[in-house]
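Trainee: Below is the structure, and that's it, no one-letter string:
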């Protein structure tokens, strides 16, 4: 019953639906008490040879009316109770999705995708069943069972009713034990399902890598192992679940035996008539559903409790990002970084230290350095994927970004991450993600700026080409350029390309950067890269190493400084020159 206490907020919210639904159940229960009475009186009239045609027609008419009314009332209780349960499922899904959308990156680092999906599917379905079938079964058990017991005692025999109910306490004890055991096993089964869900998602997403390394057989074995564990855990649940019906059936059989044995003796002793005994056994047959429903109720509530506990655990996790704000909206301006030190949550290693610089509005910032040097960390802090301590600050137009409404802050950015995520829809819809109704000419313009328009037009279906999961049907360079077009179509005040040109060749990179310089005059750009040519035209270039700024300045200043930037730039330029010379040589050889 604990899950009903936790869901009481919803029952109060939907009290009208549940009250009307339960009232309909009461009416159905009362109507179902009529046929056994009719049957008993019919038998007694036959036994007494007093049955007439008019009486038979009257009984038939009563049964017809009862059947029609029961049909109508059953329809309405289903609409009311199951309708409310479906609204609970909708509400929980919305709350979970809102929770997921508000949480910081560290949350998704700790939680597996498959597990989060399981909460939004299996767990919510189990809670929804509790609020629907669970309410039905307990209400029907109490209403129908109580009405039948009272009618048996008042219209037939209180003594025979007590005798028939002797086995029931054993059923209550056993089903309660099964319920607690089921709750524990169901939690384990749900966890196993989450692991399988996560494995399925990873395998489908990483299918290219799996095939490239020839790891299909091993991946299949891993999947089969997890699948077998899910089957094993669910079989244990099923074994306990399977005990409910046989136990209840055995209890009912005992009640039947006692009723017929002692009822027959009472008929012989003229304490009750034969018709009354038949009415009594008919009522006892009507007790089968309430008792089975009671067992089903324990099953549903324990499943619902296990699932609601899992949902509550997710909902209780606090966001690492403080979403409270003091300023709702500001104009885009200069960006200032003043960070003494920053450590990612759960890590003991300092990721950034002594980061101090200012980027004027309309300038381009280039950030370069080895992998793990802190380039992306700067971007993630600017986007408030993580929050800084009070002694650290990032300002936009003189205002601490922690004081800004987070939605309005992020609306100012057009962000192209290292991992370019594309949805399983058309290229057009991927580019127009932020505004699906945008004019096709603007989509073409964004694609031209990102140097992907010609590639798209060469596809059979052009902009209506459907890309696979995460853009699996496209090359790395094509995915990057589509992602850039998606960011450009927003016309953001601040554009961030986080190593987003790594998969394109030097010529394409130069064309894209040239387009950006012409199209985005007066707007701020931030580019992180491993290739120095990507940041050559930047107003300010930062060279990152071990979370610190080792060099800063524009391209000419850094080249004259003869530091890491200068050496790396010359090495990369030499490599590109040799590669071009080799390609030219091979081309001439082919021509000859």
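Mentor: Received the coordinates, thanks. Since the structure is predicted, the reported quantities are computational estimates derived from the model, not experimental observations.
Trainee: Please make it C-alpha for all contacts and neighbour counts, starting now.
Mentor: Will do.
Trainee: contacts for the helix or strand in which residue 72 is found?
Mentor: Assigned by DSSP states H and E, residue 72 belongs to helix 53-77. With CA atoms under 8 Å, 6 or more residues apart in numbering as the test, helix 53-77 has contacts from 20-22, 24-25, 27-28, 31-32, 34-35, 38.
Trainee: try this one side by side with the last:
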């Protein structure tokens, strides 16, 4: 019953609702003791040949009143208890989703998407069932059993009641033994479901790659293997769960056998009437539900308990990014002063950045170049406060970025990564995602700045065109330019393009950079690029290698150094003259 204790905070919060629901259950059970008693009285009246039409209608009328009373009371408990379960579900879903949005990048590196989805669906449903069918089963089994046993004592015979209840301890013993095994089995079952969810999500997301490399059969075989293992684990759950029914049926059978033998003797010795025995047998029929409910209750409780532990393990995790109590929410603007002595990714031993120092005046443009894995994106991640565990200090406007709230910092930055994400909605809504109040003119202005406006006009529905999940209907270059439009429409003080032009051709890249230079002359821009033509007009260019700045200066100054930058410039210029190495924006 530990899950009820764990959910104690919620039951205290909703105590009026659940007290009302349990009272309605009690009224249902009190009305439920009437029919067996009435049937017994009618049986005695018929046996004694004293049943008249008036008495028949009177007792049948009482049955009808009891039925109507039960109907109204059932509506009451359903409204209260199921309403409470829905409230818990809403609160848990909101808390978990909000928690996901607050967590840092490290959290999502540790937990796969499919696993998080399993927590947000299957596990929350199991917890909700505790507050719904779990409370119902627990309370109703006690109330039904209690009122029925009292009715058996009051209306029939206390000796027969005690004898009939002799097999009951067997039910408690079996429930305890099977319940502990169920808890472990359900934990394994929920974990297996998460693995299956992971595989499904991964395969659907990578369907193009799977088909392109002809790995469909192998992926199906892998999926079937996970399904088979999941089924094997669930079979164990079902085997344990299925034992509750036979055990309960055996105990009920023993109860009926004891009742008929001892009750029959009491009738023959005239200690009770035949009608009372009939009522008693009917009451035993009423006790069948509480007996079976114990099996169902342990099913719900153990599944909910295992799911609760899994969900709250996530909720107990804390983001490594912590806002300071005095943090300001004002929009961020001003010079950027970036001084990081060292940074190492969590759970990684190798230093990723060392001695990264630069100052960028407000309105200036910084270019960051280097080979793949050199540390360009890591520099940007620290500026975006995706990690705070670095030695050094980063300031904007003379103020440490840790002294801004995350919302205040990020609302001032327009960030466009190379691997951008588009939502399954219209092009218009994707562009104005961060500012849904923007007008059509403002949407089109942002699209023109990123050189995507003409492409959109060629679509059949233009700005109402649905881009499909993750922008599947668009080319790589179109997705990148849409993402740039989305960043520009918020008029950010700082624009960061993290290799965000890698999928567009050189001509389009030049058009976009020219537009940005004209429209953002007083605002700061940071461009990370593998294509040097993207940063050649920057006020300052950093060449990064192995997490260090190995060269810095303007385009002309770096060419004069005749180092890595100059060598890469000559190679890329030669490639451009030969017509190779350029991105094809129209390829889908």
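Mentor: Arrived safely, thanks for sending. What you see is a predicted model; the values in this text were computed from it and never measured.
Trainee: picking up where we left off before, with structure 2 overlaid, how far apart is the helix holding residue 72 of structure 1 on average?
Mentor: Superposing on structure 2 and averaging over aligned pairs (mean CA distance after the TM-score superposition for structure 1), helix 53-77 of structure 1 comes out at 0.9 Å.
Trainee: Name the residues of that helix that come out as buried.
Mentor: For helix 53-77 of structure 1, a neighbour-count test (16 or more other CA atoms under 10 Å) marks 59, 63, 66, 70, 73-74, 76-77 as buried.
Trainee: how near is the aligned partner of residue 198 of structure 2 in structure 1 to residue 307 of structure 1?
Mentor: Mapped onto structure 1 by TM-score structural alignment, residue 198 of structure 2 lines up with residue 198. Distance of residue 198 of structure 1 to residue 307 of structure 1, given as CA to CA, to the nearest Å: 18 Å.
Trainee: do residue 181 of structure 1 as well
Mentor: 15 Å.
Trainee: So between these two, which is more surrounded?
Mentor: Neighbour count, other CA atoms under 10 Å: between residue 181 of structure 1 and residue 307, residue 307 has more, with 25 against 16.
Trainee: The more buried one against residue 128, yeah?
Mentor: No. Contact criterion CA atoms under 8 Å: residue 307 of structure 1 and residue 128 do not qualify, at 10.0 Å.
Trainee: Can you show me the strands along structure 2?
Mentor: 336-343, 353-360, 365-369, 390-396, 399-400, 413-416, 494-498, 524-528, 540-545, 548-553 (DSSP state E).
Trainee: Could you dump those into JSON lines with mean neighbour count added?
Mentor: Listed next are the strands of structure 2 as JSON lines, based on neighbours: other CA atoms under 10 Å:
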{"stretch": "strand 336-343", "mean neighbour count": "19"}
{"stretch": "strand 353-360", "mean neighbour count": "18"}
{"stretch": "strand 365-369", "mean neighbour count": "26"}
{"stretch": "strand 390-396", "mean neighbour count": "18"}
{"stretch": "strand 399-400", "mean neighbour count": "16"}
{"stretch": "strand 413-416", "mean neighbour count": "24"}
{"stretch": "strand 494-498", "mean neighbour count": "24"}
{"stretch": "strand 524-528", "mean neighbour count": "24"}
{"stretch": "strand 540-545", "mean neighbour count": "23"}
{"stretch": "strand 548-553", "mean neighbour count": "18"}
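Trainee: Those strands: which one's closest to residue 284 of structure 2?
Mentor: Nearest to residue 284 of structure 2 among these is strand 413-416 (69.5 Å), distances taken as CA to CA.
Trainee: Which residues does the closest one contact?
Mentor: 480, 483-484, 487-488, 490-498, 500.
Trainee: can you check stretch 381-392 of structure 1 too?
Mentor: 104-106, 320-322, 338-342, 344, 380, 394, 401-402, 406, 409-410.
Trainee: One more: stretch 294-306 of structure 2?
Mentor: Contacts for stretch 294-306 of structure 2 (CA under 8 Å, 6+ apart): 1-3, 123, 126-130, 133-134, 137-138, 141, 175, 179, 182-184, 186-187, 190, 241, 244-245, 248.
Trainee: In ChimeraX, how would I select just the buried ones from those residues?
Mentor: Selection of buried members from these for ChimeraX, criterion 16+ other CA under 10 Å:
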select :3,123,126,127,128,129,130,133,134,137,138,141,175,179,182,183,186,187,190,241,244,248
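Trainee: Show me where the stretch 1-150 of structure 2 has its helices.
Mentor: Shown for the stretch 1-150 of structure 2, the helices assigned by DSSP state H, counting those that start in this stretch span residues 2-6, 8-13, 15-32, 34-47, 53-77, 83-102, 105-110, 113-118, 124-129, 135-155.
Trainee: The stretch 151-300 of structure 1 now?
Mentor: Under DSSP H, counting those that start in this stretch, the stretch 151-300 of structure 1 gives helices at 158-164, 168-205, 207-212, 216-268, 274-286, 288-315.
Trainee: helices or strands up against the second one?
Mentor: Using 3 or more CA pairs under 8 Å, 6 or more residues apart in numbering; DSSP states H and E as the contact test, the elements touching helix 168-205 of structure 1 are helix 113-118, helix 216-268, helix 288-315.
Trainee: Out of those, which one sits most buried?
Mentor: Each of those was scored by mean neighbour count; the highest is helix 288-315, a mean of 22, by mean count of other CA atoms under 10 Å.
Trainee: List the buried residues for stretch 428-444 of structure 1?
Mentor: Quick answer for stretch 428-444 of structure 1 (16+ other CA under 10 Å): 428-433, 443-444.
Trainee: contacting residues around it?
Mentor: 422-423, 453, 463-465, 482-483, 485-487, 489-490.
Trainee: Which ones among those lie within helices?
Mentor: Mapping the contacts of stretch 428-444 of structure 1 onto helices (DSSP state H) picks out 453, 482-483, 485-487.
Trainee: Quick check on these: which are buried?
Mentor: 453, 482-483, 485-487.
Trainee: For residue 97 of structure 1, see how far away residue 298 of structure 1 is.
Mentor: Taking CA to CA, one finds residue 298 of structure 1 at 29 Å from residue 97 of structure 1.
Trainee: Could you verify my assumption that residue 171 of structure 1 touches residue 250?
Mentor: No. Counting by CA under 8 Å, residue 250 is not a contact partner of residue 171 of structure 1; they are 9.1 Å apart.
Trainee: I figured residue 323 of structure 1 hits residue 408, correct?
Mentor: No. If you go by CA under 8 Å, residue 323 of structure 1 and residue 408 don't touch, sitting 11.4 Å apart.
Trainee: Nothing else from me, thank you.
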